[in-house]
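Engineer: Sequence plus predicted model, see below.
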Amino acid sequence: MTLRIDDFNGRTRPYRSELLAHCYRMLASIHDAEDAVQETFLRAWRGYDSFEDRSSIRTWLYRIATNACLRALENRGRRALPTGLGGPCGDPAADLPEWPELPWLEPIPDALLGDPSGDSTDPLTTVARRHSVKLAYIAALQHLAPRQRAVLVLRDVLSFTAAEVAAMLDTTPTAVNSLLQRARSQIGAAQPDEADIQELSPGRERDLLDRFVAAMHAHDIPGLVAVLTEDAAYEMPPFPSWFRGAEMIGRMVSAQSPAEGPGDHLLVPTAANGQPAFGLYMPDEYGVFRAFNLQVLTVTPTGVSHVVAFFDLRLFARFGLPETATPT
């Protein structure tokens, strides 16, 4: 029995991170993805004696994981971000309703993803796999029907053949190709292209992030506006309202943030979905800096183009961030 367990663990463990990334693409939730991976390994263990290496163990695991995700998606609404629900809010000082009952999209820590490029040496494939965990792409995937989503990810991100995907989904290669064509047409501009290979230089990204942090720490609204792109977006699940434009965002932060002045915003760096992120802490009535929201940034050569501030405080523990922080 011990030898069997060791053999199973030795063959399957190397795929845990990429299976988690796959389940996350399908389910848009770190918590649901971890449940699906747990189910995958439990089912794989129970079926290991009958596996008999009729396919690669990686393909076999992806079949189990994909079907676990499809079962999880039965009778379940899609996860969303506020930008996917309607147009931007036009009043930066408006009362912000909260919709905690909506199944919001969740970010995932980079530390759990491993290397999203896998073993690919093709630049376009590498870019596609890195792009495939970005928040914008995950949000776009949620607009697809579950089987379309599965086919698109398995074919375009993970490069399985139509025949392999057909075997995973108990269908035909013709049906897979039809699903893929419809998925590609629906997801449209969310797909990466060759232009995406020209990635932001680390020095330029560091400069923009330093300016963003400095503006937040100083509660410098003009400085924050200056580091945002002109058409930047700012959203804050579980609040459905979102804001478009650097000036509008600056006015919203000024009106809505409980910060009263410099030093009230404390940012602790982390990384999510292959993007820079920060845990934001705010002082309570005793001056203790407590978790407030988790911000995931999209950084372009011209500035920060998108901020998603997640107010689900459970995420701090998932990202290894403390409940309280001390200014340095």
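Structural biologist: Thanks, I have the structure now.
Engineer: Could you use CA atoms for every contact and neighbour count after this?
Structural biologist: Fine.
Engineer: which secondary structure element contains the closest residue to residue 183 other than its chain neighbours?
Structural biologist: The shortest distance from residue 183 to any non-neighbouring residue, by C-alpha to C-alpha, 6 or more residues apart in numbering, is to residue 148 (5.5 Å). Residue 148 belongs to helix 146-152 when assigned by DSSP states H and E.
Engineer: Show me what that helix is packed against.
Structural biologist: helix 16-27, helix 57-72, helix 173-187 (3 or more C-alpha pairs under 8 Å, 6 or more residues apart in numbering; DSSP states H and E).
Engineer: Indicate which one of these is closest to residue 278.
Structural biologist: Nearest to residue 278, of all the helices and strands packed on helix 146-152, is helix 16-27, at 20.5 Å by C-alpha to C-alpha.
Engineer: now the helix or strand hosting residue 49, how far from the centre of its chain.
Structural biologist: For residue 49, the enclosing helix or strand under DSSP H and E is helix 48-51. Helix 48-51 sits 33 Å away from the centroid of its parent chain (C-alpha atoms, centre = their mean, to the nearest Å).
Engineer: May I see the buried residues of that helix?
Structural biologist: residue 48 (16 or more other C-alpha atoms under 10 Å).
Engineer: rewinding a little: figure out which of the helices and strands packed on helix 146-152 is closest to residue 51.
Structural biologist: For these, the distance to residue 51 is smallest for helix 57-72, at 8.2 Å, taking C-alpha to C-alpha.
Engineer: And the contacts of the closest one?
Structural biologist: Residues from elsewhere that reach helix 57-72, judged by C-alpha atoms under 8 Å, 6 or more residues apart in numbering: 11-12, 15, 19, 23, 26-27, 36-37, 39-40, 43-44, 146-147, 150, 164, 168-169.
Engineer: want to compare, so here's the second one:
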Amino acid sequence: MTDARLPGDDKAAFVAAARSNDAARFALITEPYRRELQVHCYRMLANYEDAQDMTQETFLRVWNRRESFKGHAALRTWLYRIATNACLDFLEKRNDRTPVPAELPGTGSEVHYLQPYPDRMLPEDPQESVVARETIELAFIVAVQHLPPRQRAVFILRDALGWPAPKAADALDLTVASVTSALQRARVTMREQLPGRRLDWRRPATHELSDDERDVVRSYIDAHERNDIEGLTALLRDDLRFTMLPDPGTLVVTAEDAVDGWVSNGLFRRGYDDWRCIATTVNRMPAAALYLRAPDDPEYRLFTIAVLHIVDGEIAELTGFDATDKPWLDLPATL
């Protein structure tokens, strides 16, 4: 994306609003950037609630530093610089925002603070939507978390947003050589974390679900609502990777282990056998919101959201998230 969408008179209007201390006018000019800045913070932090907080922190900093914007750089660049540094300051203060080794030997690490991102909050700008899917999918977000914070910022600005090295260097107060070196190291880590995945993030990619994905979600929902463990199992790849967040120690890497765990925890037994589900999307990925009705309860209550990565008509990754008390998911609490 470029800054071409911001005409010179808008930049001038921003400067005028900053000088006049006109908060309403200032907000009117900056508010259109909120969604893309929040996505940027989410890529940095992998947590929707943290991203919301840091986006709000960004706008507070923008207002407090409004007089420092002289119009030499594009407004969008200036906003991203403030948002990036807000995220870096946040990460510097938190020691619980890095991946931790998985309890299952040989399975890498887990990102317990990962949260899904509701599609309704993605930017509406068509150009942003074109690149959004592969740089907002869970696998990408998790992989980015394995980068040190400043290296992470370089990678997102350069490879996810397509910024040239001098522009990224200016935003991070680094030299171009430092940015180039950090990007090279980041790309090595990303190749290790995403084996077999396309790594050309700036090449346009569709954000629409495929027919295969829609069919699998329908079959997944049907099996759940019919308490059909065999039908559910048939949808899974043998090397399924399953985890339930934010609970630690839930990662398994075979379909057999996943199903055994579901059954041993009571899936489809009394109390866990009256389901209604709705198809949805988060992170531009197919998902199913699962509603459970307890005995003697007249309503089905939102329980979890299952996010599916589907390969060749089979579920290769299933990430479950606790969906209770998450109004920002924009799902009905009951059915």
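Structural biologist: Yep, it's here. Computed from a predicted model, the values in this text were never measured in an experiment.
Engineer: Mind telling me the TM-score for this superposition?
Structural biologist: TM-score of the superposed chains, computed with TM-score structural alignment, normalised by the length of structure 1, equals 0.83; 307 aligned residues with a C-alpha RMSD of 3.0 Å.
Engineer: The helix holding residue 148 of structure 1 vs structure 2, average distance?
Structural biologist: Compared with structure 2 after the fit, helix 146-152 of structure 1 shows a mean deviation of 0.4 Å (mean C-alpha distance after the TM-score superposition for structure 1).
Engineer: For that helix, grab the matching residue range in structure 2.
Structural biologist: Helix 146-152 of structure 1 corresponds to residues 149-155 in structure 2, going by TM-score structural alignment.
Engineer: Distance from that stretch to the middle of the chain?
Structural biologist: That offset, for stretch 149-155 of structure 2, works out to 16 Å (C-alpha atoms, centre = their mean).
Engineer: Check whether residue 205 of structure 1 really touches residue 304, as I assumed.
Structural biologist: No - judged on C-alpha atoms under 8 Å, residue 205 of structure 1 makes no contact with residue 304 at a distance of 9.2 Å.
Engineer: With neighbour numbers in mind, choose between the two.
Structural biologist: Taking neighbours as other C-alpha atoms under 10 Å, residue 205 of structure 1 and residue 304 compare with residue 304 leading, 25 against 19.
Engineer: Just say helix, strand or coil for the alignment partner in structure 2 of that one.
Structural biologist: Structural alignment (TM-score structural alignment) places residue 304 of structure 1 against residue 315 in structure 2. Classification of residue 315 of structure 2 using DSSP: H, G, I helix; E, B strand; the rest coil returns strand.
Engineer: Find the nearest non-adjacent residue to residue 315 of structure 2, please.
Structural biologist: residue 236 (4.8 Å).
Engineer: for residue 183 of structure 2, same thing?
Structural biologist: With C-alpha to C-alpha, 6+ apart as the criterion, residue 183 of structure 2 has its nearest non-adjacent residue at 5.6 Å, and that residue is residue 155.
Engineer: So which residues of structure 2 form helices?
Structural biologist: Taking DSSP state H as the test, the helices found in structure 2 are 8-20, 23-30, 34-45, 48-64, 75-93, 126-132, 138-144, 149-155, 165-172, 176-193, 211-225, 229-234, 255-264.
Engineer: Distance to residue 204 of structure 2 for those helices - can I get that in TSV?
Structural biologist: Output for the helices of structure 2, formatted as TSV (distance: least, C-alpha to C-alpha, whole Å):
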stretch	distance to residue 204 of structure 2
helix 8-20	28
helix 23-30	27
helix 34-45	17
helix 48-64	24
helix 75-93	21
helix 126-132	5
helix 138-144	15
helix 149-155	17
helix 165-172	20
helix 176-193	19
helix 211-225	20
helix 229-234	33
helix 255-264	33
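Engineer: Can you tell me which of those helices is nearest to residue 302 of structure 2?
Structural biologist: Of all the helices of structure 2, helix 211-225 sits nearest to residue 302 of structure 2, with 14.0 Å by C-alpha to C-alpha.
Engineer: So which bit of structure 1 is the closest one matched to?
Structural biologist: Going by TM-score structural alignment: helix 211-225 of structure 2 matches residues 203-217.
Engineer: can you tell me the mean distance of that stretch from structure 2 after alignment?
Structural biologist: Mean deviation for stretch 203-217 of structure 1: 1.2 Å (mean C-alpha distance after the TM-score superposition for structure 1).
Engineer: Would you mind pulling the contact partners of that stretch?
Structural biologist: 221, 223-224, 227, 262-267, 299-301, 303-304.
Engineer: try 7 Å this time
Structural biologist: Outside stretch 203-217 of structure 1, the residues within contact range by C-alpha atoms under 7 Å, 6 or more residues apart in numbering are 221, 223-224, 227, 262-267, 299, 301, 303.
Engineer: May I see these arranged in TSV, with distance to residue 282 of structure 1 as well?
Structural biologist: Compiled in TSV, the contacts of stretch 203-217 of structure 1 are given as follows (distance: C-alpha to C-alpha, whole Å):
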residue	distance to residue 282 of structure 1
221	17
223	19
224	17
227	22
262	11
263	9
264	6
265	6
266	6
267	9
299	24
301	29
303	25
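Engineer: Of those residues, keep whichever come out buried.
Structural biologist: Neighbour-count burial (16+ other C-alpha under 10 Å) is assigned, among these, to 221, 223-224, 227, 264-267, 299, 303.
Engineer: Could I get the contacting residues of the equivalent of residue 21 of structure 1 over in structure 2?
Structural biologist: Under the alignment (TM-score structural alignment), residue 21 of structure 1 maps onto residue 39 of structure 2. Residues in contact with residue 39 of structure 2 (C-alpha under 7 Å, 6+ apart) are residue 122.
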